[in-house]
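> can you look at this prediction? I've put the sequence above it.
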Amino acid sequence: MLPLTREQEASLGLELATKRQEHSDLDAAIQTLTDSHVADRMLIQRLKKRKLALKDRIVQLETILIPDIIA
């Protein structure tokens, strides 16, 4: 993998922070909807699917920004 420029690293770092916040917000929304016992199950499933997609992207970004160091 080619080394990242500072601009690329900053951009990916910002995206990572944004995705982490969105993941946290979705988690809170899902919990609130689940606790309400009034929410549409399909809505909750869609939110959970979006949350999983965010988690996958977070892992990708972390892999790019924090590469494995073979000792």
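Thanks, I have the structure now.
> all contacts plus neighbour counts: C-alpha atoms, from now on.
Noted.
> quick one: the helices in the chain?
6-36, 41-65 (DSSP state H).
> quick one, which of the ones you listed is nearest to residue 71?
Among these, the nearest to residue 71 by CA to CA is helix 41-65 (16.9 Å).
> how far off centre is that closest one?
Computed by CA atoms, centre = their mean, to the nearest Å, the chain-centroid distance of helix 41-65 equals 5 Å.
> same check, this time on stretch 36-48
That offset, for stretch 36-48, works out to 19 Å (CA atoms, centre = their mean).
> may I see the buried residues of it?
For stretch 36-48, a neighbour-count test (16 or more other CA atoms under 10 Å) marks 44, 47, 48 as buried.
> ok, structure two:
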Amino acid sequence: MSREDIMRRLEALRVEHRDLDSAIAALADTGGGDQMQIARFKKRKLRLRDEIVLLEDALVPDIIA
């Protein structure tokens, strides 16, 4: 995967992460939100965060001190 591919993937993941944040907030604010759906969104958000961290780490070169 090239650096540009990683950057594009990172941006897509960040957008999805923000969208999930908005969806979770909207469901919580309405009070009628399904708790299982909110839990699924939160799990998905955590998986996205993990993938974002892995890709960000891939962009940083390993430097042996």
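Yep, that arrived. All of these numbers come straight from a predicted model, not from anything done at the bench.
> hmm, back to that, got JSON lines for the buried residues of stretch 36-48 of structure 1, with distance to residue 23 of structure 1 too?
JSON lines is the format used below for the buried residues of stretch 36-48 of structure 1 (distance: CA to CA, whole Å):
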{"residue": "44", "distance to residue 23 of structure 1": "14"}
{"residue": "47", "distance to residue 23 of structure 1": "10"}
{"residue": "48", "distance to residue 23 of structure 1": "10"}
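> from those, which is closest to residue 32 of structure 1?
Nearest to residue 32 of structure 1 among the buried residues of stretch 36-48 of structure 1: residue 44, at 10.2 Å, using CA to CA.
> and for the closest one, nearest residue in space, chain neighbours not counted?
What sits nearest to residue 44 of structure 1 in space, not counting adjacent residues and going by CA to CA, 6 or more residues apart in numbering, is residue 30, at 6.2 Å.
> and the gap between that neighbour and residue 23 of structure 1?
Residue 30 of structure 1 sits 10 Å away from residue 23 of structure 1, going by CA to CA, to the nearest Å.
> so which residue is dead centre in structure 1?
Centroid-nearest residue in structure 1: residue 54, 3.4 Å away (criterion: CA atoms, centre = their mean).
> corresponding residue for that residue in structure 2?
In structure 2, the residue matched to residue 54 of structure 1 (TM-score structural alignment) is residue 48.
> pretty sure its match is touching residue 13, no?
Yes: Residue 48 of structure 2 is in contact with residue 13 according to CA atoms under 8 Å; the separation is 6.4 Å.
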